[in-house]
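Student: sequence and predicted structure are below.
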Amino acid sequence: MSAYLIIEAHITDPQRFAAYARATPEVVARYGGHYLVMGGEQQSLEGEHAATRTVISCWPDRAAALAFWHSADYAAIKPLRAGTGSFRVLLADGMQTQALNDTATEGKAP
């Protein structure tokens, strides 16, 4: 099952952050990831959203995303983003093979 890294970034020092932004895509690709959302216009349609940018990368599976996140390659470039903003990172699994409404009937007799 594919997995996704979803990052909410509030960049406070874009000039310093640029070095991290240039270095990361090559490492992401090396570990099997690719970007689905990065840059471009983002528009809030409902609810309150802080002045953040959302970046979403797709991975073959959770193990590949975690291999990237915990790799020596990423550890070498992660300090480039230190002090450049605040970041929230979420790892989420892709689509389940079982429909969501099927979970309501699990374990119940027909």
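Tutor: Received, thanks.

Student: C-alpha only now, for contacts and for neighbours.
Tutor: OK.

Student: and the strands in this protein?
Tutor: In the chain, the segments counted as strands under DSSP state E are 3-11, 34-37, 53-59, 85-93.

Student: ok, structure two:
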Amino acid sequence: MPAYVISEVDDVRDPAGFEAYRTIAAKTIAQYGGRYLVRGGAASVIEGGPPPKTIIVVEFPTMERLREWYASPEYAEALNVRRTALDRRLIFVEGITPV
């Protein structure tokens, strides 16, 4: 069953650091079998809530693989950069098995 990472970037504190994070993260996502479905495209609120920030959605083959990626030494480098470059909300969610 696929699993998804949904990231909502709230604030970019260091634009150069943000770009470094994106580069490192993209490499590790591919290495762990993930693929971007949404990467900061235009977003609109249709119902409720505040306006959306920058939204990123990444699909992984399984929740186990997603968690392996997040805990990996390769992604740890990206997390170190992220801590000073941006604030975000990160959500892991299971998908559905295709019919």
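Tutor: Yep, it's here. Given the structure is predicted, the values throughout are model-derived calculations rather than measurements.

Student: hmm, back to that, who wins for proximity to residue 78 of the first structure among the strands of the first structure?
Tutor: strand 85-93 (11.8 Å; Cα to Cα).

Student: ok now that closest one, how far from the chain's centre?
Tutor: 6 Å (Cα atoms, centre = their mean, to the nearest Å).

Student: show me the contact partners of it.
Tutor: Residues outside strand 85-93 of the first structure that contact it (Cα atoms under 8 Å, 6 or more residues apart in numbering) are 1-13, 61-62, 65.

Student: which parts of it are buried?
Tutor: Of all the residues in strand 85-93 of the first structure, those buried under the rule 16 or more other Cα atoms under 10 Å are residue 91.

Student: all helices for the second structure, in order.
Tutor: Using DSSP state H, the helices of the second structure run over residues 15-31, 63-70, 73-85.

Student: residue 39 of the second structure: which of those is closest?
Tutor: Using Cα to Cα, the nearest of these to residue 39 of the second structure is helix 15-31, at 10.0 Å.

Student: what angle sits between that closest one and helix 73-85?
Tutor: Orientation check (axes from the mean of the first three to the mean of the last three Cα atoms, to 10 degrees): helix 15-31 of the second structure against helix 73-85 gives 160 degrees.

Student: burial count for the nearest residue to residue 2 of the first structure once chain neighbours are set aside?
Tutor: Nearest residue to residue 2 of the first structure, sequence neighbours excluded (Cα to Cα, 6 or more residues apart in numbering): residue 61, at 4.3 Å. Neighbour count for residue 61 of the first structure, taken as other Cα atoms under 10 Å: 17.

Student: residues in contact with residue 61 of the first structure?
Tutor: 1, 2, 3, 93.
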